[in-house]
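Student: No letters, just coordinates:
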């Protein structure tokens, strides 16, 4: 995060870790008593390319047996969202109701965002972060033959809505 980008929190910082019990053992959070609410989270990954690689990506010139770079990133990112609970310890398996990806080219950067929604007892921010991260990794994987000078510069939560609190990073 750049110096001038300040997160805006709708609540104070919690000093306890939700996945550690009173005996300091790792544990899954008990959500059995929580009410179901609409949950939404958006995350962003930014990929910096050398100019010659960016021209190919932006022009959708990179085709492989996997497909185009962007389409493959969408498919793989979607799979990652749905498998977050298998990858991240103590994440609950969720019934995902919506996954959307957007891609924007700016200078030599590809800015990709993943937005996830569900109606449930726990948030979807880990799913959005996982989707954005894996989509960025897929872009790297498909472009690395042209250059290893590709940098995933940022993966960040942009918005989390629903549940106890909302979070919005205003200037990211």
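Tutor: Received the coordinates, thanks. Computed from a predicted model, the values in this text were never measured in an experiment. Numbering: from 1, shown residues only.
Student: can we go C-alpha only for contacts and neighbour counts from here?
Tutor: Fine.
Student: Would you quantify the distance from residue 51 to residue 45?
Tutor: Distance of residue 51 to residue 45, given as CA to CA, to the nearest Å: 19 Å.
Student: Neighbour count for the two, which is higher?
Tutor: Higher neighbour count among residue 51 and residue 45: residue 45, with 24 against 12, using other CA atoms under 10 Å.
Student: The more buried one should be in a helix, yeah?
Tutor: No: under DSSP: H, G, I helix; E, B strand; the rest coil, residue 45 sits outside any helix and is assigned strand.
Student: also this one, for the comparison:
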């Protein structure tokens, strides 16, 4: 029987009470691709709605803290650290790197993925008036540490061979 289903084959939140609390860290990445002019306006801090990356930073942090409210089977987690970094990959791309930490009985992968996703959506929201063709993604778990499965590092290969 899968752990997310009860004896009636209905969804349930997994019981993690038997697990040992350990330090857990997850890093997720997302990317927003846009027109070069849009990225220049973001870098110069001249977007009409304000400082795009500052707002995206706060939105990502808030999103990580609310993950259990958004995703039905996620456990509420006491996060011990949340950080977002923005890297300019090219004249058209911003990469969002979200790192979430906890000491607990379950991981923070969903919190990191939610932080990166909401930060990307916030960038889109703040810039859509001048660049509605922005593209978000890919978004993925880049690294995970802690827990029974130990260390995971994204290798760039997906199930379809990409």
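Tutor: Everything's here; your move. Owing to the predicted nature of the structure, the values given are computational and were not obtained by experimental measurement.
Student: sec struct for residue 24 of structure 2, please.
Tutor: Strictly by three-state DSSP, residue 24 of structure 2 counts as strand.
Student: can you map out the strands along structure 1?
Tutor: 8-9, 37-48, 63-64, 67-68, 98-106, 109-120, 151-161, 167-168 (DSSP state E).
Student: among those strands, which is nearest residue 27 of structure 1?
Tutor: strand 109-120 (19.7 Å; CA to CA).
Student: residues in structure 2 aligned with the closest one?
Tutor: Across structure 2, the stretch matching strand 109-120 of structure 1 (TM-score structural alignment) is residues 93-104.
Student: what's the mean deviation for that stretch versus structure 1?
Tutor: Here the mean offset of stretch 93-104 of structure 2 against structure 1 after fitting is 0.3 Å, by mean CA distance after the TM-score superposition for structure 1.
Student: What about the aligned partner of residue 97 of structure 1 in structure 2, how many residues nearby?
Tutor: Matched by TM-score structural alignment, residue 97 of structure 1 corresponds to residue 80 in structure 2. Residues near residue 80 of structure 2, counting by other CA under 10 Å, number 13.
Student: buried residues in stretch 104-119 of structure 1?
Tutor: 108-119 (16 or more other CA atoms under 10 Å).
Student: Enumerate every residue touching residue 106 of structure 2.
Tutor: 16, 19, 21, 24, 75, 77, 147 (CA atoms under 8 Å, 6 or more residues apart in numbering).
Student: Show the buried residues in the residues you listed.
Tutor: 21, 24, 75, 77, 147.
Student: What's the match for the first one in structure 1?
Tutor: Residue correspondence to structure 1 (TM-score structural alignment): residue 21 of structure 2 is matched to residue 36.
Student: re the thing from before, mind putting the strands of structure 1 into JSON lines with distance to residue 81 of structure 1?
Tutor: Formatted as JSON lines, the strands of structure 1 follow (distance: least, CA to CA, whole Å):
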{"stretch": "strand 8-9", "distance to residue 81 of structure 1": "25"}
{"stretch": "strand 37-48", "distance to residue 81 of structure 1": "11"}
{"stretch": "strand 63-64", "distance to residue 81 of structure 1": "23"}
{"stretch": "strand 67-68", "distance to residue 81 of structure 1": "20"}
{"stretch": "strand 98-106", "distance to residue 81 of structure 1": "8"}
{"stretch": "strand 109-120", "distance to residue 81 of structure 1": "8"}
{"stretch": "strand 151-161", "distance to residue 81 of structure 1": "14"}
{"stretch": "strand 167-168", "distance to residue 81 of structure 1": "20"}
